[in-house]
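Asks: next input, structure requested:
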Amino acid sequence: MEHAVAPAARRWFATALIALGVALATAGCSPAVPMDAAVDASSPDCAAVTVRLPDVLASGTSAEQAERETNAQATGAWGSPASVLLRCGVEAPGPTTDRCVSVDGVDWVIDESDEPRYRFTTYGRTPAVEVLVDNDVVSGTTVIAELSPAVAVIPATGECTTTGTSIEDAIG
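Replies: Take a look at the predicted model:
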């Protein structure tokens, strides 16, 4: 004797199979970007930064950079492959002779030693935020301008003494 399956049960089962297939197919499209959490990543200030990070960064030089999932607390990544990496909770930089620019009230020290990959680290904010930018893919100027509002939630306790250089002049 055959068992009859109700049409509603068949539709539910078919819908569930389709949903599972879609979930499995899209799960492997964009794996999490592997990153290491910074020492002070568990700071409430880092949590405040993380929830304010933009979903997309306009690159200024090419296509927009979509946010990617990361595997570490208080981090962010954009682009595929990732061209912008952010870590909150890094050690605040001390006095330096590296260039420092102010963008929307946030001071950033620029490490150009691995050009065209630039490291921007907030100055005068604890915990500090570090942003690595591949300037061949995305404009560091644009990235820092778009991330500064999120980072500004960390109270400033100091500032660079020489911020006369504009960010455009600093990284071309």
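Asks: drop to CA atoms for contacts and neighbour counts, all remaining ones
Replies: Noted.
Asks: contact partners for L53?
Replies: The neighbourhood of L53, defined by C-alpha atoms under 8 Å, 6 or more residues apart in numbering, consists of 76, 147, 150.
Asks: one more pass at 7 Å, please.
Replies: Residues near L53 by C-alpha atoms under 7 Å, 6 or more residues apart in numbering: 147, 150.
Asks: please provide the structure for the following sequence as well, for comparison with the first:
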Amino acid sequence: MPLLPPPRPARAVLAAGALAAVLTGCTPAVTVDSAENATDPGCAPAMLAVPEVVGEHERRETTSQATTAYGDPTAVVVRCGVTPPGPTTDPCSSVNEVDWLVRQDDEGTTWTATTYGRDPAVEVVFDSTAVASSTLLVELGPAVEQIPADRRCLDLEDAATGL
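Replies: This is a model prediction of the structure:
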């Protein structure tokens, strides 16, 4: 009995799958150094919960544990397991119940946001010309919330009493 070619819709699906496999191979993994505590079990739920897209940038593969990146060229790099920052005078922003310490480089285009009050901490380095910090921190918030907060940048009760 001769083998018949697959029906036309099946051939289209197979061809699309082959094309997707080829295209996926064209985008190399982003080389990212893992954070010093990337193996902390607290990173796993957060990294599993990161979105597939932030802003308009799709998630990309990375070369190390507890990291991810977005955009081609890379616009955002996320690393879980950085050392949690201690008390600081650095600017702090609270975005949907997640506190972030935010710093910018000397040129003003590369920003680093590090969670405050969560252990392990999450660091996000991003190009502010490619993605707005407000969009990025809102979209990453649900993933970061997988790591419980144990303190806040500004204790609202202390602020109300003037302490």
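Asks: let me see the ranges of the strands in the first structure.
Replies: Using DSSP state E, the strands of the first structure run over 56-57, 65-68, 75-78, 84-90, 99-103, 106-114, 117-123, 128-134.
Asks: would you reformat those as CSV and include mean neighbour count?
Replies: Formatted as CSV, those follow (neighbours: other C-alpha atoms under 10 Å):
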stretch, mean neighbour count
strand 56-57, 19
strand 65-68, 20
strand 75-78, 26
strand 84-90, 24
strand 99-103, 23
strand 106-114, 19
strand 117-123, 24
strand 128-134, 23
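Asks: looking at those strands, which is nearest to R11 of the first structure?
Replies: With C-alpha to C-alpha as the criterion, R11 of the first structure lies closest to strand 65-68 of the strands of the first structure, at 34.2 Å.
Asks: for the closest one, packing partners?
Replies: Packed against strand 65-68 of the first structure by the contact rule (3 or more C-alpha pairs under 7 Å, 6 or more residues apart in numbering; DSSP states H and E) you find strand 56-57, strand 75-78.
Asks: how much does the first one stray from the second structure?
Replies: Meaning strand 56-57 of the first structure. Here strand 56-57 of the first structure, set against the second structure after superposition, deviates by a mean of 0.9 Å using mean C-alpha distance after the TM-score superposition for the first structure.
Asks: tell me the counterpart residues of that strand in the second structure, please.
Replies: Taken onto the second structure by TM-score structural alignment, strand 56-57 of the first structure occupies residues 53-54 there.
Asks: which residues touch that stretch?
Replies: With contacts defined as C-alpha under 7 Å, 6+ apart, stretch 53-54 of the second structure is touched by 59, 136, 139.
Asks: show me what the second one lines up with in the first structure.
Replies: Spelled out, that is L136 of the second structure. Here L136 of the second structure is matched to V143 in the first structure, going by TM-score structural alignment.
Asks: cool, the first one as well?
Replies: For R59 of the second structure, the aligned residue in the first structure is E67 (criterion: TM-score structural alignment).
Asks: how far away is the counterpart of A25 of the first structure in the second structure from V50 of the second structure?
Replies: Under the alignment (TM-score structural alignment), A25 of the first structure maps onto V22 of the second structure. Distance, V22 of the second structure to V50 of the second structure, by C-alpha to C-alpha, to the nearest Å: 25 Å.
Asks: in the first structure, where's the longest helix?
Replies: Looking across the first structure with DSSP state H, the single longest helix is helix 7-27.
Asks: quick one: contacts for G42 of the second structure?
Replies: Counting by C-alpha under 7 Å, 6+ apart, G42 of the second structure touches 120, 147.
Asks: aligned counterpart of it in the first structure, please.
Replies: With TM-score structural alignment as the criterion, G42 of the second structure lines up with D45 in the first structure.
Asks: next one: its match relative to V51 of the first structure, how far apart?
Replies: Going from D45 of the first structure to V51 of the first structure by C-alpha to C-alpha gives 10 Å.
Asks: ok, the corresponding residue of the second structure for C160 of the first structure - contacts?
Replies: Under the alignment (TM-score structural alignment), C160 of the first structure maps onto C153 of the second structure. For C153 of the second structure, the contact set (C-alpha under 7 Å, 6+ apart) comprises 92, 99, 116.
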